[in-house]
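coordinates only, no sequence provided:
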């Protein structure tokens, strides 16, 4: 059988030749330095004036990564899996997506690095109909974290795998079993039995700085044992993968097959797990994303102990606090997470958290936005006692509570689009309203939007016919008079916007509407 070919390679195949790289930060090692000194002075004295600067620059720039690579490379493995696509609809859907020539750049985040088809040809590219019961072969990377064979990789590398094989740096092939997976962070723990002396690496205890050197080792395109280098480009990246996104961005080239491989600092510690790339072309363009070591350590520890991950649960639907929302609530800064709706029976509801409250801190640590809140709570164990700083009806208070456990894998939902959407009501907003009780199917609470002027401010905020306004400025409304009264109150108080709680279908949210 011919070697398999990546089936998401474009039909018009291009071989990329290496580009010549410029060496940065070297100290004129290839040139000739000429010292000019004043009459009677010593040239050695002139040289001593620049030597410290040269020495500092040389020390700051590694002469090479060979020593580091020889230390860590034996702990990195290639991971090969087989998936019966006839029994796995997800694999089939992934295959169809990768065959598309119309994928957007965001589809190229490579959630399934390196999947291949048998017979050496991409399915759908050789003119033959898809056969049933084909085995999809996937390739990724991983690394040992203990001498007894525990190794880390990505969930999407081993997800739904019927068999898992790993190849070590010396070419030895072992069978591995999946200990546990966590789709929410895209991490998986696998175990190779039979030996107690595998080379392994450790997670870093320090968060990398932007600009630090980073070395990635992995199995791109099935080549195995490939080393690339670059720097940490950014941190705290949210790529829309899930509520716990907190990726490290690196520019060390990673490609399909690097998934699950480690990124090292200069001490040989793992700072992140290579997980995704942004690539309009499908290959590396210098934008890769790593799961931080701090996250990986917490997840892997739970996978090893329990085979699964449990997370703390507040039971709130939240959204970011925009400047308009902050102004309408009297907050000095647009920070924190505003509660759209506490879920019935949740820890938040039991503790008295209400819709319209803004959670500004957890255990004294400021909350930046709704996603930051989700990440913070998600790192805590169910049953943990926490103290929330809450902005409640113009006053700050502290709310103690015990976190629950995420029921049925449901997670605290964080709205992250950053844009305030549907809204209603201020004078001359271009809305017609009616009590909810007078409109069939609208319920008994609030006022229903019966008509929207498409050129009005409310329409620009996304208000639609059928939306229900539940409260205005923190007070429940039952008729048009209530709405008008609260709007006038907000305006007379000098506020530039008023906060509305709006219900659409089964979801509620808060929107700040400018007061014209």
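Yes, it's here. Because the structure is a prediction, the values reported are computed rather than measured.

please make it C-alpha for all contacts and neighbour counts, starting now.
Noted.

sec struct for the residue most central in space within the chain, please.
Centroid check for the chain by Cα atoms, centre = their mean gives residue 245 as the closest residue, at 2.3 Å. Classification of residue 245 using DSSP: H, G, I helix; E, B strand; the rest coil returns coil.

check contacts around it.
185, 236-239, 375 (Cα atoms under 8 Å, 6 or more residues apart in numbering).

what about the spatially closest residue to residue 173 that is not a sequence neighbour, distance to residue 332?
Spatial nearest neighbour of residue 173, excluding adjacent residues (Cα to Cα, 6 or more residues apart in numbering): residue 167 at 4.4 Å. Distance check for residue 167 against residue 332: by Cα to Cα, to the nearest Å, it reads 56 Å.

and these two? Which one has more around it.
residue 167 (19 against 9; other Cα atoms under 10 Å).

leaving out chain neighbours, which residue sits closest to residue 385?
What sits nearest to residue 385 in space, not counting adjacent residues and going by Cα to Cα, 6+ apart, is residue 402, at 4.4 Å.

this is the other structure I want to compare:
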């Protein structure tokens, strides 16, 4: 028995070594991928000429880094001449990759925005001036062209085939360090970011830093599946949250830019919002899902197709809308004139609406309520005083009815953040056509159950929910 005990540590050590060897054997070998793909990855730098005497050259943003790291990177980058009318030396801004042997290159719009000169440095250190073919700020995609032939190119994959948990690899120029390689896994797909309505981002934990922008994201087959575009950071550096534009989206944009110099997107003409638990309860849904229509723009495709305020869109052309952000991704991928079939919930019942998708306008226009007018009515139950909309306000906001909040007292209205000037158009799923209708509906509101209210503020409509206590 003593001999058996003495053997246990040795046996455990062998088992541990075996497990480590197995784990190492399961890790992918990235070297063939890097050797094959690196020649098609480029470094992009730009120069911007300003009317002032001292010209400014865009360079990686080092603000927010610890002082020691910032000092190290500043020493590592070439120094720029100061003063006078001399043009500063261009510094590395970002990355890109060659998609055709004759010199078409993909990168991010923000990498080359406002640039007067764009320089592309190839893997053999040669530099070429690039021409801007086209750019699309909405997806942050830009297409460049350099003069060349038989240039190395990347293999393009399909981002829709990516799976969460799959290995991915990035090659780029973080802080100007050319052809740096980092790897990680796909953390999520279809991510929506603030003010980014038309890109279902790929989220990864690949180390991405300033200078990686515009560079390719590869799968293990050596195919580009995304363009590294954004990071979430509080320090200025990598924090484990990186976002890439799916290559399917990027190539659709690139092909349109090459063909016509602009991008056409589908448009419904609605303002939507997320369906949370309380809204789902107020609209009679089994669970929070879909896109709640808070506003229908006059004469837009949605209005012509019969979509109404308060509809909850559950699917489009058979694709489920789990989150409200799924809808702009699907609509934006359609061309103007395309047919769309929408499944909606209206008054607790499912119905299908068929409509023709329009073209997304260049600018969105919002209105702001003007001076209030009409007769005043106070609702002690909600704690607000309201007045009816004037004819001019109804025309401005394309409303047939509604009331404007004149004053907010203590009560439910104050607790949910209502403000003077807000326009209430629906309460408890009922249209508000006058101050009297508002008072009647408010008086009959149920207790201890989620109630929805549609509010128009500065031209933007949204549904909010609240509960009245016993």
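Yep, it's here. Predicted model only: the values in this text are computed from it and were never measured.

can you calculate the TM-score here?
The TM-score (TM-score structural alignment, normalised by the length of structure 2) is 0.81; 434 aligned residues with a Cα RMSD of 3.7 Å.

any idea what residue 177 of structure 1 is structurally, helix, strand or coil?
Residue 177 of structure 1, by the three-state scheme (three-state DSSP), is strand.

what's the local residue count around the counterpart of it in structure 2?
Taking TM-score structural alignment, residue 177 of structure 1 has residue 131 as its aligned residue in structure 2. Neighbour count of residue 131 of structure 2, defined by other Cα under 10 Å: 15.

leaving out the residues flanking it, which one is nearest to residue 414 of structure 2?
residue 408 (6.2 Å).

how about the contacts made by that neighbour?
383-385, 414, 418-420.

of those, closest to residue 239 of structure 2?
Taking Cα to Cα as the measure, residue 239 of structure 2 lies nearest residue 418 of the contacts of residue 408 of structure 2, at 37.1 Å.

once you drop chain neighbours, what's closest to the closest one?
Per Cα to Cα, 6+ apart, closest to residue 418 of structure 2 is residue 408, 7.2 Å.

of the contacts of residue 408 of structure 2, which belong to helices?
residue 414 (DSSP state H).

of the contacts of residue 408 of structure 2, closest to residue 343 of structure 2?
residue 418 (31.7 Å).

now, of the contacts of residue 408 of structure 2, which are buried?
Among the contacts of residue 408 of structure 2, those classed as buried by 16 or more other Cα atoms under 10 Å are 383-385, 418-419.

check contacts around residue 135 of structure 2.
So residue 135 of structure 2 contacts 109, 141-143, 257, 261-262 (Cα under 8 Å, 6+ apart).

got the contact list for the residue nearest to it when sequence neighbours are not counted?
Distances taken as Cα to Cα, 6+ apart place residue 142 nearest to residue 135 of structure 2, at 4.2 Å, with adjacent residues excluded. If you count contacts by Cα under 8 Å, 6+ apart, residue 142 of structure 2 has them with 106-109, 112, 132-136, 254.

most widely separated two among those?
Pairwise over the contacts of residue 142 of structure 2, using Cα to Cα, the maximum falls at 112 and 254, 15.1 Å.

which bit of structure 1 covers the longest strand anywhere in structure 2?
The residue-count maximum for a strand in structure 2 (DSSP state E) belongs to strand 180-193. Aligned using TM-score structural alignment, strand 180-193 of structure 2 spans residues 226-239 in structure 1.

ditto for stretch 328-346 of structure 2
Counting by TM-score structural alignment, stretch 328-346 of structure 2 sits on residues 374-392 of structure 1.

list the buried ones in the matching stretch?
So, applying 16+ other Cα under 10 Å, buried residues of stretch 374-392 of structure 1: 374-375, 377-378, 380-382, 386, 388-392.

what's next to that stretch, contact-wise?
By Cα under 8 Å, 6+ apart, stretch 374-392 of structure 1 touches 243-245, 298, 310-314, 356-364, 396-405, 412-414.

which of those fall within helices?
residue 298.

which position in structure 1 pairs with residue 251 of structure 2?
In structure 1, residue 251 of structure 2 lands on residue 297 (TM-score structural alignment).

show me what contacts the residue lying closest to that match once chain neighbours are set aside?
Spatial nearest neighbour of residue 297 of structure 1, excluding adjacent residues (Cα to Cα, 6+ apart): residue 203 at 7.1 Å. Residues in contact with residue 203 of structure 1 (Cα under 8 Å, 6+ apart) are 269-271, 293-294, 297.

now these in TSV, with secondary structure?
Shown next, in TSV, are the contacts of residue 203 of structure 1 (three-state DSSP):
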residue	secondary structure
269	coil
270	strand
271	strand
293	helix
294	helix
297	helix
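
please indicate which of these are buried?
269-271, 293-294.

would you mind giving the contacts of residue 408 of structure 2 as JSON lines with distance to residue 125 of structure 2 added?
As requested, the contacts of residue 408 of structure 2 are exported to JSON lines (distance: Cα to Cα, whole Å):
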{"residue": "383", "distance to residue 125 of structure 2": "70"}
{"residue": "384", "distance to residue 125 of structure 2": "69"}
{"residue": "385", "distance to residue 125 of structure 2": "70"}
{"residue": "414", "distance to residue 125 of structure 2": "63"}
{"residue": "418", "distance to residue 125 of structure 2": "60"}
{"residue": "419", "distance to residue 125 of structure 2": "60"}
{"residue": "420", "distance to residue 125 of structure 2": "62"}
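
which of the contacts of residue 408 of structure 2 are conserved in structure 1?
Checking those against structure 1 (both residues aligned by TM-score structural alignment, their matches' Cα atoms under 8 Å), the contacts still present are 383-385, 414, 418-420.
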